[in-house]
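Novice: this is a predicted model, with the sequence first.
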Amino acid sequence: MELFQLVPLILLSFYLLSNNVPQASAQRSTYIVHMDKSFMPKAFSSHHYWYSSMLQSVKSVAQTSLEPKLVYTYDNAFHGFTAVMSKNELQALKRSPGFLSAYADDVVTPDTTHSYKFLSLNTATGLWPASQYGKDVIIGVIDSGIWPESPSFKDDGMTEIPARWKGICQSGEEFNSSLCNKKLIGARYFNEGVRAAIPGVTITMNSARDESGHGTHVASTAVGNYVDGVSFFGYESDALAGIDQAVADGVDILSISLSYRRRDLYENPIAIAGFGAREKGILVSVSAGNRGPSFATLLEGIPWAFVVASGTVDRWFSGTLTLGNSKTITGWTMFPARAVVRNLNLVYNETLSACNSTELLAEAPDQSIIVCNLTDKNTSLFFLWSDLSRSNARVAIIISEDTSILRSTSFPYPGVVITPSEARDVVNYASNSDTPIASITFQETILGLEPRAAPALSGSSSRGPARSYPGILKPDIMAPGVLILAAYNPYTSTARIDNNIFLSSDYTLLSGTSMACPHISGIAALLKAAHPDWSPAAIQSAMMTTANPRDNTGKPIKDTEFNYRVATPLGIGSGQVDPNRALDPGLVYDANVQDYVNLVCSMNFTPEQTRTIIRSSYNCSNPSSDLNYPSFIALYEVQENRTTLTRKFKRTVTNVGNGAATYKVKVDKPKGSTITISPETLVFRKKNEKQSYSLTIRYRSNNEFVINDGSITWIEENGQHTVRSPIVVTPGVSDD
């Protein structure tokens, strides 16, 4: 169970819809409109009345009895509103003073224990005690809701609610204000966007209560209280309203495990609202998405957000296969019961092992263990379960290299999954024994180095470069995100046996960057408590420069999807988060809001698109794409005629150590590149002193698709600090 014990939580809930839900009619749609508030006439007492007046002024162009409807107004993370209107009304609205941009509302999708021990968090030393377990830091979770009765949200041992808290515990269907406490300090729900988009839609739970289980799982991962003995046997305007309200309510960390399909930053609600949150000193942690493993599948590469990739943990849910010759093999299984499989006949032949039809499986002997070889076959495990349940076999040994099986809890039929190399012993024994038999034990858990090193990059985790802005290396960091145990809706099915026995649980195992993101949110809360004077950029930098690019065997982190080859920073960012090292990083790369403004101003947006993000309180007098960031990326185009390219970066680091310190640089250059650092030594006379350096990378474009990576590390002389930044040389993102 995750443990960020004294961190208060506010849950901002919205109604999740699947992508195939019909949206508004062709005549009227729901639009998110961004405004420049500096244009608001003094005659209006609030932005709400100004926006209402604007909608009234355009209603005559619609030539219909229907009037435009104001759904939400926003004034904290950004300025603007959501409204239902016709295209003609929108065109008229665009001529209004202060109008910046508008886009249609869209569907939002979720990017969907032992991990705190895997991250080396403990009660004796390190980040937990140093932060007083996150005392008084508030995390806002934007998700599908919460199941407040879960033991993960009990407030045993919690301190008083921070005095700066401005939020409420909103009552609703099956949810009253008494369900909040000193752990769950607030809850609000937002569904007006979906109501406006789909008039007459049935809201099955009109409150902050979580029906899908996703929000409960994410929230308990980020800030869940300790629970002993647990085990496992929308629409974007609504999410946007939640973010805007969280900023107003006074959160310190925003945890957003959601994805939008919009590529452009000026039309991405998380990017726009996240900028406003960062402006107010709030760290925004977002999930990278689950579109991997292909190149450039990361859509939301928001430079001012902490983008989190998903990795495995050193926990293996297993069943032990024992052959009649006493040979044992540890297989993978999530079958949710202790099935009796003792000395059953083991059946193997090449024809039957295809297991690709009900007719074929009907030939399996009664009460047998059948071997199914899914290697290089088109047989889907999903259909195999159904076919096996109608066969005479009692158990299946499944030969597969599909790593997605290791992320799924769906295992409705007794069996184990083994690799082709492990299968050789099984096939040899079954083929050469007169009466082959086997036994299997279930519901086993293995921790440690075997059978696979951890962490490893999840195959589903989205990969960079980011399509929204490839000039900053994304994702930033990796955290546990595969089969994470956390609280869930107890009335939602979490597993099944056969085709018609559905099981529920108070806690469940889920996989995805949705599960990785709240780990980073929780660690950020602990760092904020330990270092209340650090900016969001400093907290992010501390985690990135101390992240570990190696697994628990000391070797580079592998990629589960590509035969466990070495992962690149386009998948893992700086590496696996190391909370205790982040407490004392030595140096940090800091950045203020003006630095992010300068970055946005360099992105070749129109003035209106730029102001949609940065608003009118900043100007573009000093545009710069060289953000003071703890990582480096150099892009090239794949072309026949290779050319030499040069990219120069300037960085400034702040000494957050205890006093004077000297650092020397160590360079691990990407293959085929030359790296020059100037100066190569940084001397700090006191704490909080800043020093700058330049990094110049000379590299060549390539005539084929090649990704090379390296790093620079500032190493403290006669000290304990090492400050590492990854470097990637990669092809750029195509426009398709």
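Specialist: Arrived safely.
Novice: C-alpha only now, for contacts and for neighbours.
Specialist: Noted.
Novice: not counting sequence-adjacent ones, nearest residue to S458?
Specialist: Leaving aside its chain neighbours, S458 sits nearest to G311 (5.0 Å; criterion: C-alpha to C-alpha, 6 or more residues apart in numbering).
Novice: and L509, that's in a strand?
Specialist: Yes: under DSSP: H, G, I helix; E, B strand; the rest coil, L509 sits within a strand.
Novice: shouldn't it be in contact with L485?
Specialist: Yes: assessed by C-alpha atoms under 8 Å, L509 is found in contact with L485 at 4.5 Å.
Novice: alright, now check it against this:
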Amino acid sequence: MTPAEFDSARDDDGHGTHTSTTAAGNAGVQATIAGGDLGIVSGIAPRAYVIAYKACGAEGCFGSDTAAAVEQAILDGVDVINYSISGGGDPYNDATSIAFLNAYFNGVLVSASAGNSGPGADTVAHREPWTITVGASTQDRTFAGKLSLSDEGGATLELDGVSLTGDYTGQVVLASDYGDGLCLTPFPAGTFNGEIVVCERGLIARVEKGYNVLQGGAGGMVLYNPVLQSLAPDIHFLPAIHIQNDAGAALLDFLANATGAVTGTIDGGIKMASQGNVMAAFSSRGGAGQTLGVSKPDVTAPGVEILAGHTPMPSSIAGGAPGNLFQVIQGTSMSSPHVAGSALLLKDLHPDWTPGQIKSALMTTAYVDGLVKEDGVTPVDNFDAGSGHIDLNRAGNPGLTISDSALNLYLAEDHLWDANLPSLYVPNMPGKITVERTVHSELRANSWWRTRVEAPADLSVSVRPVIGVRAGGDRTFSITVDASLVPMGETRFATLYLERGP
């Protein structure tokens, strides 16, 4: 721990406040940042009880502490644990992951963040089959900003970005002209005189860059992505706008060819619609290197530009300007509590459901239609988003659930494709394989389910055409996968639909 942080569960970072209020914050709360009205917010499960545990410090987490916090949460009788922390890459040999297994055994679902190391393959965290691992995707709202530029010769340029801070006009200069294009350290006082300073993103927190130029006398900041990355409207110490890599290239070109000085105006905090259901570039992905026989992430949920609570007393510069009770941040840390709150609602609706049943309901009712990769166009695959984006309108009534016991999941370490999970992943396909799944009816009447498979031409998935399940009963069926025509080293994806008949 550092001297500036609290030694209790009181939040001095903002991360815990944001995640807990996302999962269970009150409904109908007016959110403001730096005096600006950002609208009404609500947690996913308003008024649910929240217990916060001090398991980590500013310098990181010890596995013994996080495991102890999980054990205490079990003793305290919680229904769901949100774990917006990375880890779980080797779950059968990790103390915290085994603590999550104990939570699962005791009826507690753990929602865990997939990690922020995407979009490369095999970067996903929390590969435990007994957790629900959550990727991050966009929602359809953004806090936009606009940068307007003009030079002394009359040339103009307008660029779009994101911003929460107020408007500002000043001369635009490059931080690189002052020896630090990445704005990594505080500039000496008097370096600037109210200019808008252009910084390249990277290496340190975005908010720290704004703080560093402010120390040198800047009046505003433009932060540009050097490559395609997500945009984030942070709580900066001065008026600032964050722009994409193509806008950054246009800005640098304009400055390089300008006639005389360039004047810029930042307009920020404009709430407007944006493209939702886009996987965040940072969201960690699964891949063919997952060896345990379960593929992650399991689902995706909103994790970009999430408006929720903040501590008014951040202990570091990266926490942003003090005094704010709300913040807008991004990460799979933000998507995980959306699922945790959703699990709370399902537990309230179905008190007898096990963690596996809750996980199954969220996975089997998720959607992929309209869900795209970070380029905003290409449809996702299962390594991006698992079963898809959670859908609470459907998750409360899935009809069937697929779940397994903690013991079986533990014993199936080397062949999890045989575990009764609501997904199937075989890392080393022998050509043809047959597995079984057992569904449990959540209905009060007997039901018939038609099966339908979507698969590429060189992959065959065979399931009996109709499955009958008695009310409240179980039914086991076989799934045969024939990948003998798939070239070595390639991966294929398929989807099995169970659609209730009359």
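Specialist: Sure, I can see it. All values reported here derive from a predicted model rather than from experimental measurement.
Novice: what TM-score do we get after superposing?
Specialist: After superposition, the two chains reach a TM-score of 0.77 (TM-score structural alignment, normalised by the length of structure 2), with 464 aligned residues with a C-alpha RMSD of 4.3 Å.
Novice: shared neighbours, L509 and L485 of structure 1?
Specialist: Residues touching both L509 of structure 1 and L485 (C-alpha atoms under 8 Å, 6 or more residues apart in numbering): F232.
Novice: structure 2: matching residues for stretch 99-117 of structure 1?
Specialist: Counting by TM-score structural alignment, stretch 99-117 of structure 1 falls onto no part of structure 2.
Novice: ugh, wrong one, stretch 274-281 of structure 1
Specialist: Against structure 2, stretch 274-281 of structure 1 falls on residues 100-107 (TM-score structural alignment).
Novice: and that stretch, how far out from the chain middle?
Specialist: Chain-centre distance of stretch 100-107 of structure 2: 23 Å, with C-alpha atoms, centre = their mean, to the nearest Å.
Novice: just stretch 588-596 of structure 1 next, same as before
Specialist: Put simply, stretch 588-596 of structure 1 sits 23 Å off its chain's centre (C-alpha atoms, centre = their mean).
Novice: which residues sit against that stretch?
Specialist: 278-279, 303-304, 535, 537-538, 541-542, 545, 618, 627-630, 651-656.
Novice: mind checking which helix or strand K474 of structure 1 is in?
Specialist: Using DSSP states H and E, K474 of structure 1 sits in no helix or strand.
Novice: which residues sit in contact with the residue mapped onto D90 of structure 2 from structure 1?
Specialist: Superposed on structure 1 with TM-score structural alignment, D90 of structure 2 falls opposite D264. Contacts for D264 of structure 1 (C-alpha under 8 Å, 6+ apart) come out as S468.
Novice: one more pass at 10 Å, please.
Specialist: Contacts were defined as C-alpha atoms under 10 Å, 6 or more residues apart in numbering; by that measure D264 of structure 1 touches 271, 299-302, 467-469, 605, 609.
Novice: what's the separation between the closest residue to I85 of structure 2 other than its chain neighbours and T480 of structure 2?
Specialist: The shortest distance from I85 of structure 2 to any non-neighbouring residue, by C-alpha to C-alpha, 6+ apart, is to S113 (6.4 Å). Look at S113 of structure 2 and T480 of structure 2: by C-alpha to C-alpha, to the nearest Å, they are 32 Å apart.
Novice: those two - which one has more neighbours?
Specialist: Between S113 of structure 2 and T480, counted using other C-alpha atoms under 10 Å, the more crowded position is S113 (34 against 15).
Novice: tell me where structure 2 has helices.
Specialist: Secondary structure of structure 2, counting by DSSP state H: helices at 15-24, 63-75, 95-105, 206-215, 245-256, 332-349, 355-364, 382-385, 392-395, 406-411.
Novice: now those helices in CSV, with distance to A321 of structure 2?
Specialist: Conversion of the helices of structure 2 to CSV gives the following (distance: least, C-alpha to C-alpha, whole Å):
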stretch, distance to A321 of structure 2
helix 15-24, 15
helix 63-75, 29
helix 95-105, 33
helix 206-215, 9
helix 245-256, 25
helix 332-349, 20
helix 355-364, 37
helix 382-385, 34
helix 392-395, 35
helix 406-411, 45
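Novice: let me have these in a markdown table, extended by distance to P314 of structure 2 and mean neighbour count.
Specialist: Formatted as a markdown table, the helices of structure 2 follow (distance: least, C-alpha to C-alpha, whole Å; neighbours: other C-alpha atoms under 10 Å):
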| stretch | distance to P314 of structure 2 | mean neighbour count |
| --- | --- | --- |
| helix 15-24 | 10 | 25 |
| helix 63-75 | 22 | 17 |
| helix 95-105 | 27 | 22 |
| helix 206-215 | 12 | 25 |
| helix 245-256 | 30 | 16 |
| helix 332-349 | 18 | 26 |
| helix 355-364 | 34 | 26 |
| helix 382-385 | 33 | 27 |
| helix 392-395 | 33 | 16 |
| helix 406-411 | 39 | 16 |
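Novice: do you know which of the ones you listed lies nearest S163 of structure 2?
Specialist: For the helices of structure 2, the distance to S163 of structure 2 is smallest for helix 206-215, at 12.1 Å, taking C-alpha to C-alpha.
Novice: please state the offset of the closest one from the chain centre?
Specialist: 26 Å.
Novice: mean deviation of it from structure 1?
Specialist: Relative to the matching residues in structure 1, helix 206-215 of structure 2 has an average distance of 7.6 Å after the fit, by mean C-alpha distance after the TM-score superposition for structure 1.
Novice: check which helices and strands that helix sits against.
Specialist: strand 196-200, strand 220-224, strand 240-243 (3 or more C-alpha pairs under 10 Å, 6 or more residues apart in numbering; DSSP states H and E).
Novice: tell me which of those is the most buried.
Specialist: Comparing those by mean neighbour count (mean count of other C-alpha atoms under 10 Å), strand 240-243 ranks first with a mean of 32.
Novice: contacting residues for the alignment partner in structure 1 of I329 of structure 2?
Specialist: Aligning on TM-score structural alignment places I329 of structure 2 opposite L510 in structure 1. Contacts for L510 of structure 1 (C-alpha under 10 Å, 6+ apart) come out as 112, 214, 217-218, 407-409, 481-486, 488, 494.
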